[in-house]
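Colleague: just the structure for this:
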Amino acid sequence: MDATINGEPRVTATDSALNLIAEIQADHPDILFHQSGGCCDGSSPMCYPKGDFMLADHDVKLGEIGGVPVYISGSQFEAWKHTQLIIDVVPGRGGMFSLDNGREKRFLTRSRLFGGSEACAIPAIR
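Modeller: Next up is the predicted model:
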């Protein structure tokens, strides 16, 4: 799976998200993100220490933000494969097990549809 569509990354981050990633990495240097789409996470990507989250065979690596890998469940990828995910930060509390919890700000996934020639370049997933 390509991490870009016509040169556009499948996942990107705002400056606020990159700043929060750096803040978290001061305490937990080796982290990853997972966007599952479960009923409790909603649009919040979960941030975990790498050794604390077991990736499944069907998880898809979208790319990296700030040097941190971002994964999505295979079923969510199938639904969102035409969409660029933009990791942002908003005020609030992070997910119960996410490393942004307790920092009074949390990660939030925004999105935009790939359009025009980008959409035509999206390969079929097997």
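Colleague: contacts and neighbour counts: CA atoms only from here.
Modeller: Fine.
Colleague: heading C-terminal from the host helix or strand of residue 75, find the next helix or strand.
Modeller: Residue 75 belongs to helix 74-80 when assigned by DSSP states H and E. Moving toward the C-terminus from helix 74-80, the next helix or strand (DSSP H and E) is strand 83-91.
Colleague: quick one: contacts of that next one?
Modeller: Here strand 83-91 makes contact (Cα atoms under 8 Å, 6 or more residues apart in numbering) with 9-14, 16-17, 20, 45, 104-114.
Colleague: report the buried members of those.
Modeller: Buried positions within the contacts of strand 83-91, assessed by neighbour count (16 or more other Cα atoms under 10 Å), are 9-13, 17, 20, 45, 105-111, 114.
Colleague: that older thread, so which of the contacts of strand 83-91 are in helices?
Modeller: Using DSSP state H, the members of the contacts of strand 83-91 that fall in helices are 16-17, 20.
Colleague: next, the second sequence, to be compared with the first:
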Amino acid sequence: MEKLIATDKAIEVIELLKKKHGNLLFQQSSGCCDGTVPMCFHADGHYISSQNVRVGEIAGVPYYIDKTQDTYLKHMQIIVDVMEGMGASFSLESAEGYAFMMHSKVMK
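Modeller: Okay, the predicted model is just below:
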């Protein structure tokens, strides 16, 4: 079982964002402003804190998560999904009418 996966719809939106914006990355922090929501940013010039670890990639896009959340989710599979609607975030998909979200389930 892979640690990090994405739904087909999430991959479709990621591909759309890659075409429009180029190099991307995901960051899931534990801070304010949708802190536990996967946020998609331009990779070029984006600062990744030393408090984040790379847990993998989806659709060729690196995915970073806060060390605290990584510890909490160490036995969980991270599933990135997307829903239609405006998320309250700074993430690139918001302008397209989508919001990324994360689900998890116990890894066996």
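Colleague: what residue in structure 1 is paired with residue 96 of structure 2?
Modeller: Counting by TM-score structural alignment, residue 96 of structure 2 lines up with residue 103 in structure 1.
Colleague: so its match makes contact with residue 24?
Modeller: No: taking Cα atoms under 8 Å as the definition, residue 103 of structure 1 is not a contact partner of residue 24, at 9.4 Å.
Colleague: neighbour count: the two, which is higher?
Modeller: residue 24 (19 against 14; other Cα atoms under 10 Å).
Colleague: a helix runs through that one, doesn't it?
Modeller: Yes: counting by DSSP: H, G, I helix; E, B strand; the rest coil, residue 24 of structure 1 is located in a helix.
Colleague: that one contacts residue 100, correct?
Modeller: Yes: shown here, residue 24 of structure 1 and residue 100 form a contact pair, counting by Cα under 8 Å, at 7.2 Å.
Colleague: where exactly do the strands run in structure 2?
Modeller: For structure 2, the strands defined by DSSP state E occupy 4-6, 24-28, 39-42, 52-58, 61-66, 76-84, 98-106.
Colleague: now the third one: which residue numbers in structure 1?
Modeller: Under TM-score structural alignment, strand 39-42 of structure 2 corresponds to residues 46-49 of structure 1.
Colleague: now that stretch: how far from the chain's centre is it?
Modeller: Its chain's C-alpha centre and that of stretch 46-49 of structure 1 lie 10 Å apart, by Cα atoms, centre = their mean, to the nearest Å.
Colleague: distance from it to structure 2 after superposition?
Modeller: With mean Cα distance after the TM-score superposition for structure 1, stretch 46-49 of structure 1 departs from structure 2 by a mean of 0.3 Å once superposed.
Colleague: ok, the residue nearest to the spatial centre of structure 1 - contacts?
Modeller: Centroid check for structure 1 by Cα atoms, centre = their mean gives residue 70 as the closest residue, at 4.5 Å. Residues near residue 70 of structure 1 by Cα under 8 Å, 6+ apart: 11, 32-35, 61-64.
Colleague: same deal with residue 43 of structure 1?
Modeller: Applying Cα under 8 Å, 6+ apart, we find residue 43 of structure 1 in contact with 35, 37, 108-110.
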